[in-house]
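1. Following is a predicted model, sequence given first.
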Amino acid sequence: MAIGTLTPSQEQGSSHEALLEFPDNRLLIDLCGEYDRNLASIEQALGVQIVRRGNQLSVLGEDGAREQAAAVLAALYDRLETGRSVEAGDIDRELRMGQEEPAEPGSQLEMFRGGKVEIKTRKKLVEPRTDAQKAYVQSLFEHELAFGIGPAGTGKTYLAVAVGVSMFITGHVDKIILSRPAVEAGEKLGYLPGDMKDKVDPYMQPLYDALNDFLPGKQLAKLLEEKQIEIAPLAFMRGRTLSNAFVVLDEAQNATTMQMKMFLTRLGEGSRMVITGDRSQVDLPRGVSSGLADAERLLKSIPKISFNYFTARDVVRHPLVAAIIEAYEADEKPA
């Protein structure tokens, strides 16, 4: 185990102390981080005080916060014992997992809590940072058709591409196809120069960014050249049958009802399909209904299709992003 002892001391005012002992001083240094920045992050998030005493850490704080801080430190030390590093995202993940609200009995979130979920790619090991993300990743591995719906910054597309790369490098699929509607986000961009690829690449850039995180540059370029990985606008999917492929439709809220139906019916033998979108960011012309909303309404009762939902609590970008999303959501609610 990571921790030798975890013992609450006597009460100090309204606070208590938990003493944690770590057997490997070298790993303890990595746990604390440069200038104890990792400890400072935990202190700030949970309102506790962490004091280092030799190979021990003393955690001072109220019962719930103290226990959560101790659990976070234990999990991060376990990670170091397996040879992995501790980064800011790892601390954020452990803090979030401990702060999630209780799941309803029998719900999807309850089923996926507890066990570790990891996605192996060529460049990095990807781990979900919230329980909703964990449930989503499980759904991507277990269902042939899955929807990820929620605000920007919740990892919907990033995790879907990570799962696609993982299934591709393990031989479960023969190719990866990433698509999104080429719809301007409220602006008129005018005529873009260059050939067709040059014209559509600006719309596809987030997908390229995700792939670059998971595959070495030369390998990615080769796979793109050999068409084992394809990135194309949604309009290019018409008439195709996508077999033995991992297919992602990103920004699906900007697909029309007919486009969504066309895309869903491309699903072929041995393929998996993921549709991601944010219902609050529809850029379609006024009066044109979103294919994502229609698909959600029409397909939700089909048992083999999974729907996974995210909220501002699942935002893993800058903390201000979650606050911004919550502010807009509050403004949209009727008084």
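-> That came through fine.

2. from here on, contacts and neighbour counts on C-alpha atoms
-> Will do.

3. what does the helix or strand where residue 163 lies contact?
-> Residue 163 is part of helix 156-169 when elements are defined by DSSP states H and E. Contacting residues not belonging to helix 156-169 are listed as 119-122, 126, 128, 133, 137, 140-141, 148-150, 173-176, 207, 210-211, 214, 246-248, 250, 274, 276-277 [C-alpha atoms under 8 Å, 6 or more residues apart in numbering].

4. Now do the buried residues in it.
-> Neighbour-count burial for helix 156-169 flags 156-168 (criterion: 16 or more other C-alpha atoms under 10 Å).

5. One more: stretch 46-54?
-> Within stretch 46-54, judged by 16+ other C-alpha under 10 Å, the buried ones are 46, 48-50, 52.

6. just checking, which of those residues belong to strands?
-> Among the buried residues of stretch 46-54, the ones falling in strands (DSSP state E) are 49-50, 52.

7. and these as a markdown table, adding distance to residue 40?
-> As requested, those are exported to a markdown table (distance: C-alpha to C-alpha, whole Å):
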| residue | distance to residue 40 |
| --- | --- |
| 49 | 9 |
| 50 | 8 |
| 52 | 12 |
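
8. Show me what secondary structure element comes after whichever strand or helix holds residue 92.
-> In this assignment (DSSP H and E), residue 92 forms part of helix 88-99. Counting by DSSP H and E, the next helix or strand C-terminal to helix 88-99 is helix 108-112.

9. Which elements pack onto that next one?
-> For helix 108-112, the packing partners by 3 or more C-alpha pairs under 8 Å, 6 or more residues apart in numbering; DSSP states H and E come out as helix 131-142.

10. Just want the angle from the next helix or strand after the helix it packs on to helix 131-142.
-> Going down the chain from helix 131-142, the next helix or strand is strand 145-149, by DSSP H and E. Interaxial angle of strand 145-149 relative to helix 131-142 (axes from the mean of the first three to the mean of the last three C-alpha atoms, to 10 degrees): 160 degrees.

11. Second structure for comparison follows:
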Amino acid sequence: MTAATPNADPVVLEFPDNRLLIDLCGAYDAHLAAIEKALEVQIIRRGNQLSVLGEADAAQQAGQLLNMLYARLEGGRAVEPADVDSLIRMGGSEVDTGVRQGDQIEMPIGQAIEIQTRKKRVEPRTEAQKAYVQSLFDNELAFGIGPAGTGKTYLAVAVGVSMFIGGHVDRIILSRPAVEAGEKLGYLPGDMKDKVDPYMQPLYDALNDFLPGKQLAKLLEEKRIEIAPLAFMRGRTLSNAFVVLDEAQNATSMQMKMFLTRLGEGSRMVITGDRTQIDLPRGVPSGLADAERLLNRIPKISFNYFTSKDVVRHPLVAAIIEAYEAEAERKA
């Protein structure tokens, strides 16, 4: 464990349930090590007590984190490395308990913001993710903009499934531009569904995380959940639906306008994209950039931004994104 020079009396915490304490510490004390490294403290375990040594403020913060994680375990919820990382990123900030509302839609809340689906509970793991999820419940149209791995699409689909289960919407519609396909679509085997499904696979993956396989298959068959390329949205009015446009940076300005004007009564719409991964032909402006410029002053439309600090995939992903961002700034 990380050595630290104490500048004050240690913060001593006592945890009565030794089984929960084992889970709190993590395999080979991995959870404690993560807190030590992040806050530059030393945590010593004796029996059912943990003593935190280090700078007074850091030791107090570590103690707060440990108490919050233990309370999570007492509530019957697991503590995984991502949960420890999430609390460290959020600075151990408490989140109000109870029920919040956004346009009469109840937002499920526990000790932290949670999204309940059929298969799992989903929690935002950074402050930006927390604000993003809140905005999805509070606004009829929301944008999530930032690099890969920040949970933009995953959280949007989770909220959509939660609203669908709760009866707030009648269907879920997920869409992406099939820009990568271009002329190559015609050379792929099978019918149109077979040709475009590979480009929709990330959306299927997210749904499979939240709904049992048989139920998902039935909902897809009944068209209560639709996954379709952006071009298939033309001419439709999407009412009483939760609608997600993923990879929106690859929509043209005309496509973006077309999609946004599909919004019907009782619907919610989420637009996600990464401005650094535009695959449109050179000289074709991104509809996502136009939407940012034109819509950012309209009430009830929220814009939520993520950075490499919000990446919740492998830690190397964040490092890779930061390296590319630094190179782009150097060339600018």
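-> Thanks, I have it. A quick note: this is a predicted structure, and the numbers were derived from the prediction, not measured.

12. one step back: just give me the closest of the buried residues of stretch 46-54 of the first structure to residue 235 of the first structure.
-> Nearest to residue 235 of the first structure among the buried residues of stretch 46-54 of the first structure: residue 46, at 48.0 Å, using C-alpha to C-alpha.

13. The closest one touches residue 69, doesn't it?
-> Yes. Here residue 46 of the first structure reaches residue 69: they are 7.1 Å apart, a contact under C-alpha atoms under 8 Å.

14. just to revisit the earlier point, between the ones in strands among the buried residues of stretch 46-54 of the first structure, which is nearest residue 284 of the first structure?
-> residue 49 (50.2 Å).

15. Just the buried positions in stretch 321-333 of the first structure, please.
-> Buried residues in stretch 321-333 of the first structure (16+ other C-alpha under 10 Å): 321-322, 325-326.

16. Using JSON lines, lay out those together with distance to residue 261 of the first structure.
-> As requested, those are exported to JSON lines (distance: C-alpha to C-alpha, whole Å):
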{"residue": "321", "distance to residue 261 of the first structure": "32"}
{"residue": "322", "distance to residue 261 of the first structure": "32"}
{"residue": "325", "distance to residue 261 of the first structure": "29"}
{"residue": "326", "distance to residue 261 of the first structure": "31"}
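
17. Just the ones in strands from those, please.
-> Per DSSP E, those never map to strands.

18. what two of these are the furthest from one another?
-> Counting by C-alpha to C-alpha, the most remote pair of those is 321 and 326, 8.6 Å apart.

19. if I line the two up, what does residue 47 of the second structure land on in the first structure?
-> Residue pairing (TM-score structural alignment): residue 47 of the second structure is matched to residue 54 of the first structure.

20. Quick check: the residue with the largest distance to the centre of the second structure vs residue 45 of the second structure, distance?
-> Relative to the mean C-alpha coordinate of the second structure, counting by C-alpha atoms, centre = their mean, the farthest residue is residue 9 (38.7 Å). Going from residue 9 of the second structure to residue 45 of the second structure by C-alpha to C-alpha, to the nearest Å gives 16 Å.

21. Kindly report the same for residue 314 of the second structure.
-> 29 Å.

22. Going by neighbour count, list what's buried in the helix holding residue 92 of the first structure.
-> For helix 88-99 of the first structure, by 16+ other C-alpha under 10 Å, it's 90-98.

23. what's the closest of the residues you listed to residue 41 of the first structure?
-> residue 91 (7.9 Å).

24. Nearest residue to whatever residue of the second structure lines up with the closest one in space, please, no chain neighbours.
-> For residue 91 of the first structure, the aligned position in the second structure is residue 84, judged by TM-score structural alignment. Closest residue to residue 84 of the second structure in three dimensions, ignoring its sequence neighbours and counting by C-alpha to C-alpha, 6 or more residues apart in numbering: residue 31, at 6.6 Å.

25. Next, count neighbours for that neighbour.
-> The number of residues packed near residue 31 of the second structure is 22, by other C-alpha atoms under 10 Å.

26. Need the three-state assignment for residue 116 of the first structure.
-> coil (DSSP: H, G, I helix; E, B strand; the rest coil).

27. Which parts of the stretch 201-335 of the first structure are helices?
-> 217-225, 257-264, 291-299, 319-332 (DSSP state H, counting those that start in this stretch).

28. Nearest the geometric middle of the first structure, what residue?
-> Nearest to the geometric centre of the first structure sits residue 155, at 3.2 Å (C-alpha atoms, centre = their mean).

29. Please report how far the equivalent of that residue over in the second structure lies from residue 133 of the second structure.
-> Counting by TM-score structural alignment, residue 155 of the first structure lines up with residue 151 in the second structure. Going from residue 151 of the second structure to residue 133 of the second structure by C-alpha to C-alpha gives 10 Å.

30. For the helix holding residue 92 of the first structure, enumerate the helices and strands it packs against.
-> helix 37-46, helix 63-81.

31. Please state the offset of the last one from the chain centre?
-> When C-alpha coordinates are averaged (C-alpha atoms, centre = their mean, to the nearest Å), helix 63-81 of the first structure and its chain have centres 22 Å apart.

32. What range does it cover in the second structure?
-> The aligned range for helix 63-81 of the first structure is 56-74, by TM-score structural alignment.

33. Buried residues, that stretch. List them.
-> 56, 58-70, 72-73.

34. Out of those, flag the one nearest to residue 195 of the second structure.
-> Relative to residue 195 of the second structure, and with distances defined as C-alpha to C-alpha, the nearest of the buried residues of stretch 56-74 of the second structure is residue 72, at 44.8 Å.

35. Surely that closest one touches residue 79?
-> Yes. Under the criterion of C-alpha under 8 Å, residue 72 of the second structure makes contact with residue 79 at 7.3 Å.

36. what's the matching residue for residue 196 of the second structure over in the first structure?
-> So residue 196 of the second structure corresponds to residue 200, using TM-score structural alignment.

37. Mind putting the helices and strands packed on helix 88-99 of the first structure into CSV with distance to residue 20 of the first structure?
-> Listed next are those as CSV, based on distance: least, C-alpha to C-alpha, whole Å:
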stretch, distance to residue 20 of the first structure
helix 37-46, 13
helix 63-81, 7
